[in-house]
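Just to be clear, the model below is a prediction. Sequence and coordinates:
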Amino acid sequence: MEVEGKTKYAEEAFDFDDGRQQKPELDDDGRPKRRGTLLTASAHIITAVIGSGVLSLAWAIAQLGWVVGPAVLVAFSLITWFCSSLLADCYRSPDPVHGKRNYTYGEAVRANLGSVKYRLCALAQYVNLVGVTVGYTITTAISMGAVKRSNCFHRNGHNAACDESNTINMIIFAAIQILLSQLPNFHKLWWLSIVAAVMSVTYSSIGLGLSIAKIAEGGNVRTSLTGVTIGIDVSASEKVWRTFQSLGNIAFAYSYSNVLIEIQDTLRSSPPENQVMKKASFIGVSTTTLFYMLCGILGYAAFGNHAPGNFLTGFGFYDPFWLIDIGNICIAIHLIGAYQVFCQPIYQFFEGWIRNRWPNNTFFTKEHVVSLPVVGDFPFSLFRLIWRTLYVILTALVASIFPFFNDFLGLIGALSFWPLTVYFPVQMYMAQAKIRKFSVTWTWLNILSSACLVVSIVAACGSIQGLVHDVGNYRPFRV
């Protein structure tokens, strides 16, 4: 693949009309010259990090309180930044400045840790991707329902019974995703990232502004140094489980390691990519942390110990209803596109594996060109239609059975935080830098990794307990 790519780009460097060689605009790997800078990389990181995870931060701070809550946010940001710095050195291997480029997170793991660790990394990545698509289905359905409820409250008063069915909203969302999933080159829709970035910043800013307005109004809001109070708000066991679950919610808010190598691959070669990426990670993570602190702390100050799990759909805010509607519409638009960003790697992996396994089976390999109005010639595959439709239906079914925002986000954050944010970056760095076993650096890096493993385990336990508890009181597929 690499040789073919170099040949292709080398041919494009010639002007075949007069035989003269044009000025080559290629990088050391034969690919078109990368133009990314510190500014663009920082913007990509902020876009990748700020997302639906911000919606649960007020609830997470409410479980932990004024002291532990902000401290945990800072701790996660420091760990994420530090491990991102280690990962930045693994973009090239074996040398972080002059080595061979690794274009994806998985390639970096394979180059530094071998094929066995690569398979484990791939498993963690795909489990995370599937979990995120289910989580986005839940979040979008809740936001779609919140728009209807907001208008119902506006018409009938805040005490009206304005229940909405998440099942119907999930069916609508799944129908949209089935259509979008048939696009074979969805990744080429470059404007998707711009739309997602604008939407995520918009709804986060709306939530922040509404929190400030609610604080300014005053009112009897009860907060405490330790968060929700045992015996008043929750029982002792609920306090423990909610504390664990809140760690998963915060971990989910900081997950972006999956795309760090891909972001680094956009940077120009000089100055060295790892140096620029470390600065970009610092700018991106610190900017995001400031934004998260504002949303989490002001959200807690606005709602107190009764902060809703999602501060735009939990109806601590009722007015202005049109602004709440805009916020939730932005969430839906963002996640409709983001779902495709996360499911496309799953589609490509499975379809590639199937075609390699049965290369002579025309059902798997053959495509038909269909002429459609407006769209024009469209490549159609019956296999792609069936399997991608089944995947979307499966994620919608799981979301319908477990439509619990905080629990599911906490579980996704717990499952992805330790392996993808901490373990593999630490292991790759130690392998590349040839850190001697039982040295001071080796010891404390392993202590950090082990501590983060414990955090992921307790966060997963808290989220699973929450799911089990909520499922016991829930009737799925209620229309």
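Thanks, I have it.

going forward, measure contacts between C-alpha atoms and count neighbours the same way
Noted.

what's the neighbour count on W353?
12 (other C-alpha atoms under 10 Å).

And it, how far from I435?
Distance from W353 to I435, counting by C-alpha to C-alpha, to the nearest Å: 36 Å.

what do you get for T313?
Distance of T313 to I435, given as C-alpha to C-alpha: 48 Å.

Who has more neighbours out of the two?
More crowded of T313 and I435, by other C-alpha under 10 Å: T313, with 24 against 15.

next up, a second structure to put side by side with the first:
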Amino acid sequence: MSFTYSNSVLNFRAINRSNCFHKNGHHEGCHTLNNSYLLIFALIEIVLSQIPNFHKLSLISIVATIMSFTYATIGIALSIAKIAEGGHQRTSLTGIPVGKDMPSAEKMWNTFSAIGDIAFAYSFCPVLLEIQDTLRSSPPENKVMKRASTVGVSASTLFYMICGTLGYAAFGNDAPGNYLTGFGFYEPFWLIDFGNLCIVIHLLGAYQVFIQPFFAFVENWSKEKWPQNKFITQEHSLGKVKINIFRLTWRSVYVVLATLVAMIFPFFNSFLGLIGATTFWPLTVYFPIEMYISQAKIQKNSFTWIWMKVLSLACLIVSLVAAAGSIRGLVVSVESFKLFQSMS
């Protein structure tokens, strides 16, 4: 989950720099080390990681959802304000034109990496099974999940497509990877701060939604492996709170290790693309398609079987291309970074 750390740092430092620019003027560099922001994020996650299981995340999930729509709305409003100021930004259907500042090979690799970023948007799919497991059996879980997925994906797609198109219209070919952390908007600084804070809160919740199934897997496996080990199985009461020493220890260690990885490799966009590329095809495309073919007993070489196989192959090619672009981006970034010295 290093990508959540990297993205949270982008937003923490955006808050710091917008305040610095507001106070000292835009001529100031306002640069600072990112490690302090990573430590703040990690400390909060250590506390949140003690939530015992996925079923207890409803409040955090609701807050994260509200934050998501809040910062998207702020981004849309700021984009409209930027566009209304005039001064047309350079835009084109194919993005930055190939030329002196953008060689064709560089644009190709950036495009591949961007495909990985898009694929990463589908990383929520494996969590759907965990969500469905928390639902009551009446009405049927599959019908509830189908309706919830349709509404959720449609709303998210609408908001983020608007953010993407208006953001590009506002910034043009200079649009940053995360446009709320771009500094085309210096005022109103407090609104930018609030938007970036909403993203941080969203990421705090998103981290838990994605990592809790992994926590549960490790802990259930450990209990089955060593059922007589009291360190692993025994629950201690502290008022109304139940504390398991193994859960407390291993989850805290995991967060610490993830924080160290984020400090060592502070390459947000390339990591995001690589994670998206490597998880998109197997988890979002291949296994669901194969399960559907088996469950629905679709006849081999039938029209439906063929086009689903073609879809799977096309998505595999997308994943491979995106992975290649992201790996190349990581290699380029590694050449210029200093260990534990990531600066904003």
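Nice, thanks for sending it over. Nothing here was measured: the structure is a model prediction, and the numbers come from that model.

Let me see the ranges of the strands in the first structure.
Using DSSP state E, the strands of the first structure run over 92-93, 100-101, 368-372, 376-380.

Those: which one's closest to A280 of the first structure?
Shortest distance between A280 of the first structure and those, using C-alpha to C-alpha, is found for strand 92-93: 17.1 Å.

who are the neighbours of that closest one, in terms of helices and strands?
strand 100-101, helix 105-113 (3 or more C-alpha pairs under 8 Å, 6 or more residues apart in numbering; DSSP states H and E).

how about it, which residues of the second structure does it hit?
Aligning strand 92-93 of the first structure against the second structure (TM-score structural alignment) gives no matching residues.

tell me how far that strand is from the chain's mean position?
Relative to the centre of its chain, strand 92-93 of the first structure is centred 25 Å away, using C-alpha atoms, centre = their mean, to the nearest Å.

And stretch 17-37 of the second structure, by the same measure?
Centroid displacement of stretch 17-37 of the second structure relative to its chain, using C-alpha atoms, centre = their mean, is 25 Å.

Please apply the same query to stretch 74-90 of the second structure.
Centroid separation for stretch 74-90 of the second structure versus its chain: 25 Å, with C-alpha atoms, centre = their mean.

What separation do you get for V127 of the first structure and L38 of the first structure?
As defined by C-alpha to C-alpha, V127 of the first structure lies at a distance of 31 Å from L38 of the first structure.

hmm, I was thinking of A60 of the first structure
Using C-alpha to C-alpha, we find A60 of the first structure at a distance of 32 Å from L38 of the first structure.

So the two - more neighbours on which side?
Between A60 of the first structure and L38, counting by other C-alpha under 10 Å, A60 is the more crowded of the two (32 against 20).

what about the nearest residue to the more buried one once chain neighbours are set aside, distance to N406 of the first structure?
Leaving out its chain neighbours, the residue that sits closest to A60 of the first structure by C-alpha to C-alpha, 6 or more residues apart in numbering is S246, at 4.7 Å. Remark: distance between S246 of the first structure and N406 of the first structure (C-alpha to C-alpha) = 8 Å.

Of these two, which one has the most company?
In this view S246 of the first structure and N406 are compared by other C-alpha under 10 Å, and S246 has more residues nearby, 31 against 27.

What residue in the second structure is paired with the residue nearest to A60 of the first structure?
By TM-score structural alignment, S246 of the first structure lines up with A114.

ok, S68 of the second structure touching I199?
Yes. Between S68 of the second structure and I199 there is a contact under C-alpha atoms under 8 Å: 6.7 Å.

Tell me which of those two has more neighbours.
I199 (25 against 20).

For the more buried one, which residues are in contact?
I199 of the second structure sits next to 8, 11, 67-68, 71 when contact means C-alpha atoms under 8 Å, 6 or more residues apart in numbering.

Kindly report the same for Y179 of the second structure.
Y179 of the second structure touches 75, 167, counting by C-alpha under 8 Å, 6+ apart.

mind checking what it lines up with in the first structure?
Y179 of the second structure maps onto F311 in the first structure when the alignment is built from TM-score structural alignment.

try Y286 of the second structure
So, by TM-score structural alignment, Y286 of the second structure is matched to Y423.

tally of neighbours for that match?
If you count neighbours by other C-alpha under 10 Å, Y423 of the first structure ends up with 20.
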